[in-house]
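Colleague: Give me a model of this one.
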Amino acid sequence: MTDFIVYIDRSVVRDGKLEELKPAMAELVEFVEANEPEILAYDVYFSADEDRMTVMHMHADQASLEFHMQVGGPKFPPIGEFIDLETIDVYGHINESLIQRLKDKASELGSGRVSVHELHRGVNRDPDKSPTSP
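Modeller: The predicted model follows:
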């Protein structure tokens, strides 16, 4: 069984705020890269019409997501003026305390709901240890 945590949030970009949001998110990505060495991925996506934003991050375990919320948390509120966060979906097991922190984030940045999806079964492979052809 894996401890991986995948986090996905989806937001509506407020009218007229895209040109402010993009550099704010670029700054957040740079901050995460510099200050959160345990995070496996942190990606920001915009829909084709740029009226929606999705943020996806992947963590090796719950501790990494907790660290992200602690270290990155103070960087989230200013972004609230540019978005309305609608949903946070977490794939993997997290404790009630972390769920509450995510609910607080969702209500601070919008009207979002938080859903946690527990792993049923899966396969995870380390790309560095993939089989090679003869």
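
Colleague: contacts and neighbour counts: CA atoms only from here.
Modeller: Fine.

Colleague: hey, where'd the strands end up in this protein?
Modeller: 5-13, 41-46, 52-59, 83-91, 110-117 (DSSP state E).

Colleague: my read: H117 touches I88, true?
Modeller: No: with contact defined as C-alpha atoms under 8 Å, H117 does not reach I88; the gap is 10.8 Å.

Colleague: before we go on, could you also do this sequence so I can check it against the first one:
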Amino acid sequence: MSNFVVYLDTSDVRPGKLAELKVAMAELAHFVEANEPRIIAYNVYFSGDGTRMSVLHVHEDLPSLEFHMKVAGPRFPPIAPLVNLRTIEIFGAVNDGLVQQLEAKTQLLGGSVLIHDLHAGFARTPPE
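Modeller: Below is the predicted model of the structure:
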């Protein structure tokens, strides 16, 4: 079994805010890359028509996601006027403290938190 934690949030882009949101998310991705060395992947996706954004990140373990919330969390409020958050989905084991942080994020941006517990599977890491 895997200790990986996968985070996926999905938001509607507010009308007229796509260009501003793309700049903000590129800046956030750059910040995460520079300041969170344990995160495995952090990717921002937009639907073809630019009305929906998904942010997907993969963490090697729960402490990596907790660190992300602590370090990048202060950068979320300026993004709030640009999106309507639909869901935050977490795939993997979490604790009550993290769930509270995620619910606080939904208080800021809207949406709901869905937790998916691992039932079966594996993860491979590329050879070094």
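
Colleague: TM-score of the superposed pair?
Modeller: Once the chains are overlaid, their TM-score stands at 0.97 when taken by TM-score structural alignment, normalised by the length of structure 2; 128 aligned residues with a C-alpha RMSD of 0.9 Å.

Colleague: circling back to that earlier point, please tabulate the strands of structure 1 in TSV and include mean neighbour count and distance to K22 of structure 1 as additional columns.
Modeller: What follows is the strands of structure 1, written out as TSV (neighbours: other C-alpha atoms under 10 Å; distance: least, C-alpha to C-alpha, whole Å):
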stretch	mean neighbour count	distance to K22 of structure 1
strand 5-13	20	10
strand 41-46	15	9
strand 52-59	18	10
strand 83-91	20	11
strand 110-117	16	18
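
Colleague: In CSV, list those strands along with distance to N35 of structure 1.
Modeller: As requested, the strands of structure 1 are exported to CSV (distance: least, C-alpha to C-alpha, whole Å):
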stretch, distance to N35 of structure 1
strand 5-13, 18
strand 41-46, 12
strand 52-59, 14
strand 83-91, 22
strand 110-117, 25
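
Colleague: Please identify which of those strands is closest to P23 of structure 1.
Modeller: strand 41-46 (11.5 Å; C-alpha to C-alpha).

Colleague: Return the list of helices and strands in contact with that closest one.
Modeller: Packing contacts for strand 41-46 of structure 1, counted by 3 or more C-alpha pairs under 8 Å, 6 or more residues apart in numbering; DSSP states H and E, involve helix 18-35, strand 52-59.

Colleague: quick one: buried residues of the longest one?
Modeller: This means helix 18-35 of structure 1. For helix 18-35 of structure 1, a neighbour-count test (16 or more other C-alpha atoms under 10 Å) marks L18, L21, A24, M25, L28, V29, V32 as buried.

Colleague: and what of stretch 93-106 of structure 2?
Modeller: A93, V94, L102, E103, K105, T106.

Colleague: who's in contact with the nearest residue to the last one once chain neighbours are set aside?
Modeller: With C-alpha to C-alpha, 6 or more residues apart in numbering as the measure, S112 is the residue that lies nearest to T106 of structure 2, at 6.2 Å, once sequence neighbours are left out. Applying C-alpha atoms under 8 Å, 6 or more residues apart in numbering to S112 of structure 2 gives the contacts R86, T87, I88, E103, T106.

Colleague: could you redo the buried residues of helix 18-35 of structure 1 as TSV and give each row distance to S64 of structure 1?
Modeller: Formatted as TSV, the buried residues of helix 18-35 of structure 1 follow (distance: C-alpha to C-alpha, whole Å):
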residue	distance to S64 of structure 1
L18	29
L21	25
A24	22
M25	20
L28	17
V29	16
V32	12
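
Colleague: With respect to D49 of structure 1, which of those residues is nearest?
Modeller: For those, the nearest to D49 of structure 1 is L18 (10.9 Å; C-alpha to C-alpha).
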